[in-house]
Each structure stands twice: as C-alpha cells, then as structure tokens.
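Asker: how would this look folded up:
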Amino acid sequence: MPDIGGSTRLYAVLGDPVAQVQAPALLNPVFARLGLDAVLFPVHAPADRLGAVIGGLQRIGNLDGLLITVPHKIEACRYADELSPAAALVNSTNAMRREADGRWYGDNFDGAGFVAGLLSAGHDPRGKRIFLAGAGGAGTAIAAALLGAGASHLSVYDPDPDRVATLTGRLEGSAPGRTTGSAAPRLHDADVAVNATPLGLRPGDPLPFAPDRLPPGSVVADIVMRPRETELLRRAAELGLPVHHGIHMLGHQVALYQRFFRLEPGGATRAAIL
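Answerer: Down below sits the predicted model:
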C-alpha cells in the first residue's frame, strides 16, 4: 500500500456500482514501481449525482486524473473540455487528465485494451464476424476498435434501439457497410461474441445472450471483471466454447494509462510538477 501523505497526488475511478473495479489493484503497484507519490482510489458515483461528483473532484487541487467505468462513460464526456479523436468518434471516455492550464482532456482505451487482450490470447479479430451485446460507453469503443482491427462484420444488439442506431451511424463513416444493428441477438454466424453490458456484475442477472445459439468454436468474451467467471462464461465453457475473461481488457490498458497520464519513473506525476 502507498504511504499517503500531504504531497500525495490523487487519481479516482468512478462507477455505479464500484465494488467490482480492478483498476486500483493494477495501477497502484505501477505508481509504487515508478517511485511516484500517488494513489488511485474508487469513488461510488450514483448516476443522478455524477455531475456533482465529477465537478467536485475536478476542483481538488492535488487530483490529477479520473478513470470512468460503468455506466458513466458516455455521460462523462460532458465534463471533458476536449476529447481525443478516438473518444470523440464514439462519444465515450474512460480516462480524463488535468492539463497544464487546468483543462480536462478525455480519451478512451477500452477498445484498444480489449483488442490487445484478444490478440494476446490468440483470438485475432481480423476477417471475423463479431456479435456485440451492448451499445453503451464500453461497447461503442470496443466496436470501433474491432472494426479498426479488421473485423469483417459487426452485429450490434442493445435493448435500446436508439443507442444501436447512434452507434451504427457513427461507425458507418469510418467502416461503411460493415456494421449492422439487430433487434435480437444475431448469434448463428458469429466467430466471436462479446458481452459489453454490465449484465453479470450482480447475482441473478439475466444472460446478455444465449451461448448455446452460437456455432461450435465461437469465442465468448466478457468485459465484466468481477466475478471473473460470469454466468455467461461458465455456461459457454460448459458448452465447450473458448472463453475470454474481462480482466484482459483492463490489464492491457495499464501501459496506455501510464503514457496518457505521463507517469515517469522516479519522479512526480506531470500535474504535480507544473
């Protein structure tokens, strides 16, 4: 555990719920390894108070960055002064940093982390047909990254048809003809099926889709990190389908966060020395 004192720089991860977040367990050891006087802590930010929570945190003088998790990734864009091209494309942010002039800059690494995790596990999306459940903040970023990695077709399902239409419309400009929305999960021809919804976080959650409708050999991926073995992954494994755990997405974002927050070995975080 870090030795927290008056000079400690602060980072917060926001979610609703927040008990499942794994980022502190991954990033606080990075701060320690780099010799930084910094700590990342979880903040439960109920959706109806998100603006007040972010506004208050952004006014803390020694708070340098925010990580954003479910369900706030789209709404949090309102509190960034500028978005990276990737975050602007999908209107979703999962990381925000304080700049030298006090402005807040947002980016999104969910998609890059998810694809990197797939590749490291030997599941290259290039040329594959992908089914994606969830057109929220994480789903939009993952969708764009999968298409950027060469997926041949992406079928998106979400119970909110407006979110599906918004996502497919955004992606049509960068990947014309390769994304469709579906009123029901389209699973019969999927090479990879991805749960990008929060379903599985809580005991008793319904399955986001039925893995027994997938063809043999389909990879079933979940972005839920706790529990590690979600009901979806357990059922898929029982059917003999390859499974891909949620922690891979976050694990492959750690190096991206280090660059984004400009963390340098043996020194302070960037904002602390401005």
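
Asker: Every contact and neighbour count from this point should use C-alpha atoms.
Answerer: Noted.

Asker: Can you identify each of the helices in the stretch 51-200 of the chain by residue range?
Answerer: Under the criterion DSSP state H, counting those that start in this stretch, the stretch 51-200 of the chain contains helices at 85-90, 110-120, 137-148, 161-172.

Asker: Centre-most residue in this structure?
Answerer: residue 110 (3.5 Å; C-alpha atoms, centre = their mean).

Asker: residues in contact with that residue?
Answerer: 94, 138, 141-142, 249-250, 253 (C-alpha atoms under 8 Å, 6 or more residues apart in numbering).

Asker: now it: how far from residue 143?
Answerer: Residue 110 sits at a distance of 10 Å from residue 143 (criterion: C-alpha to C-alpha, to the nearest Å).

Asker: Could you do residue 46 as well?
Answerer: Residue 46 is 26 Å from residue 143, by C-alpha to C-alpha.

Asker: of the two, who's got more company?
Answerer: Using other C-alpha atoms under 10 Å, the more surrounded residue of residue 46 and residue 143 is residue 143, with 31 against 17.

Asker: ok, that one - contacts?
Answerer: By C-alpha under 8 Å, 6+ apart, the residues touching residue 143 are 111, 132, 154.

Asker: What residues does the second one make contact with?
Answerer: For residue 132, the set of contacting residues under the criterion of C-alpha under 8 Å, 6+ apart consists of 139, 143, 154-157, 193-196.

Asker: Another for comparison:
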Amino acid sequence: MQRITGKSRILFILGDPVAHIVGSALLNEHFVARGIDAAVSPLHVAPDDLATTIATLRRLQNVAGFGVTIPHKIRVIELLDEVGARGRQVGAVNFVRRRADGTLFGDNVDGLGFIGGLAKAGVELRGKRVLQVGAGGAGRAIAFALAEAGVAHLQIANRSHARAVDLAAAVAAAYPGCRTEAGPADPAGFDIAVNTTSLGMKPDDADPLDLARLAPSCVAAEVIMTPEMTPFLAAASARSCRIVRGKEMLLAQMQAASDLVGL
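Answerer: Model (predicted):
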C-alpha cells in the first residue's frame, strides 16, 4: 500500500490530454514494489501553460522531477537547463530530474523502453526490416534506438513526409549501417511494423498503416497504452501476427526513468 507523507518525493507526468495516461499508476506500483518513498500523478497542461508550469515545478522542493508526454516532448527542451546525450540526439525529452537547486536535467528513455519491451517479448531486431509509422517525439527516439539495435532496414512513414525525410536523414547519419529512408505506410515485405503515432487512441481515428498489407509473419508493435488493444493490434492479431502492446514499452522503461529522476 502506498503511503504519501511530507517526506515523499513527488513526480508529475505533463500532457494534454491526460485521460489516457497509465504510466503514473505503473510508476507508483514500481515505487511500492521497491520500497521507494515517491508518488506520481498526471498533470493536464495545455501547450500555452507549459513554460509557467515548469517554472513553478522548479520552485517546489519536494518535486523529484516529471515525465513529459504528448504534445510536450519536443518543446520542453528549450525550458530545461541541461539535456542528456539521447535527448539531444533525438530532439525530444520524456523524463526530467529536478536538482536540489531547481535546475532541470532531461533525457529520453522512450527508445530504451521500446527496445526493452520488444526484447522481453522475444522479438529479435538485428538484421530485421522495420516499418515505423510516426516521426514525432516518441517516433524520433524509437527510430534512433532501432538503428542502434542493429536493424538492417528502417522505413519511416509520416503524415508530413518532409518530417519523415528529416528523421531518416538524421538516423542514417548517426547509424550508416542501417538503411534508413522515408516511404509509405505499407507494411508489405517488412518483418516488424511499429506505430509510434497517437492514431488508435480515439475510436474514430484513421488506421496508422495499410492493415490489409500485414503478413502473418510480421510483428506488430504499438506505443499507445490506452486502449491496450488498439485497432492496429486487433487487426494484426486477426491476421495471425505476433503483437507487442504499448504497455510493454512503459514497463521496460520504469527503472531507467527512476534512475534519471534520482529515485
């Protein structure tokens, strides 16, 4: 049972919206299981209020740090004092540590969590062909992590093709051994299809990729936590594809996030 007192370290997860967030509950379970005196709560922060909110968090002395989710992962960088190597490479941050003097250090553990979730599910990445849909904050982190993990071919599809082209070029420059390019959201011929967009959170969302082109041999991986079974995963499962839920990514990044915020 979690007992919150004046000695507890407090974390927040900043997002807009926040109704879909389950990471706070999972982090709280992580802290309880390990006897860490800390508690997490989502904060619904509109984009126009992000700077004011972060300025306030700097001054709250029992705040250990905060997580950052849609749509703040990229913009938050300009509001921090220091950004780690992965966060700089990716251009997005998802966890921030508040130091005792109120300065803020942020980094990105999205990619580490995603790769860890795939590994736990027994999915081999080295030498594989991967279609990734999405080039936003989470997508950027995952693209670099996939290339670092040794995939042979990474194709990035995005609603804004120019954004996919920019990300593909950045990943190719960092990991020339991985053939990285921008292309259509067509999973035919790929070993793994990854949705890093928010498509699937709402019932009337469009499909992130051409579901009819999923082969039974393709692994379907998701970053969305709520719902756990997105339309993409449901369609993939119906086509006998192996699926990896978004929750697996979050579970795999619990320790990395705890370490980053000093807990």
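
Asker: got JSON lines for the contacts of residue 110 of the first structure, with distance to residue 243 of the first structure and neighbour count too?
Answerer: Converted to JSON lines, the contacts of residue 110 of the first structure look like this (distance: C-alpha to C-alpha, whole Å; neighbours: other C-alpha atoms under 10 Å):
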{"residue": "94", "distance to residue 243 of the first structure": "24", "neighbour count": "25"}
{"residue": "138", "distance to residue 243 of the first structure": "19", "neighbour count": "29"}
{"residue": "141", "distance to residue 243 of the first structure": "21", "neighbour count": "29"}
{"residue": "142", "distance to residue 243 of the first structure": "17", "neighbour count": "28"}
{"residue": "249", "distance to residue 243 of the first structure": "13", "neighbour count": "25"}
{"residue": "250", "distance to residue 243 of the first structure": "16", "neighbour count": "23"}
{"residue": "253", "distance to residue 243 of the first structure": "20", "neighbour count": "21"}
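
Asker: Tell me the one of those residues nearest residue 236 of the first structure?
Answerer: Among the contacts of residue 110 of the first structure, residue 249 lies closest to residue 236 of the first structure (C-alpha to C-alpha), at 18.9 Å.

Asker: contacting residues around the helix or strand hosting that closest one?
Answerer: Taking DSSP states H and E as the definition, residue 249 of the first structure sits inside helix 247-251. For helix 247-251 of the first structure, the surrounding residues in contact (C-alpha under 8 Å, 6+ apart) are 22-23, 26, 110, 113-118, 223-225, 228.

Asker: Please name the nearest non-neighbouring residue to residue 185 of the first structure.
Answerer: Take residue 185 of the first structure and drop its neighbours on the chain: the residue closest to it by C-alpha to C-alpha, 6 or more residues apart in numbering is residue 157, 5.6 Å away.

Asker: give the contact list for that neighbour.
Answerer: With contacts defined as C-alpha under 8 Å, 6+ apart, residue 157 of the first structure is in contact with 131-135, 164, 181-186.

Asker: where do the strands sit along the stretch 51-200 of the first structure?
Answerer: 63-68, 82-83, 95-98, 104-107, 129-133, 153-157, 179-182, 192-195 (DSSP state E, counting those that start in this stretch).

Asker: want to throw those into a markdown table with distance to residue 236 of the first structure?
Answerer: Converted to a markdown table, the strands of the stretch 51-200 of the first structure look like this (distance: least, C-alpha to C-alpha, whole Å):
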| stretch | distance to residue 236 of the first structure |
| --- | --- |
| strand 63-68 | 29 |
| strand 82-83 | 37 |
| strand 95-98 | 31 |
| strand 104-107 | 33 |
| strand 129-133 | 15 |
| strand 153-157 | 19 |
| strand 179-182 | 22 |
| strand 192-195 | 11 |
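
Asker: and residue 18 of the first structure, which of the ones you listed is closest to it?
Answerer: Nearest of these (C-alpha to C-alpha): strand 63-68, 10.2 Å.
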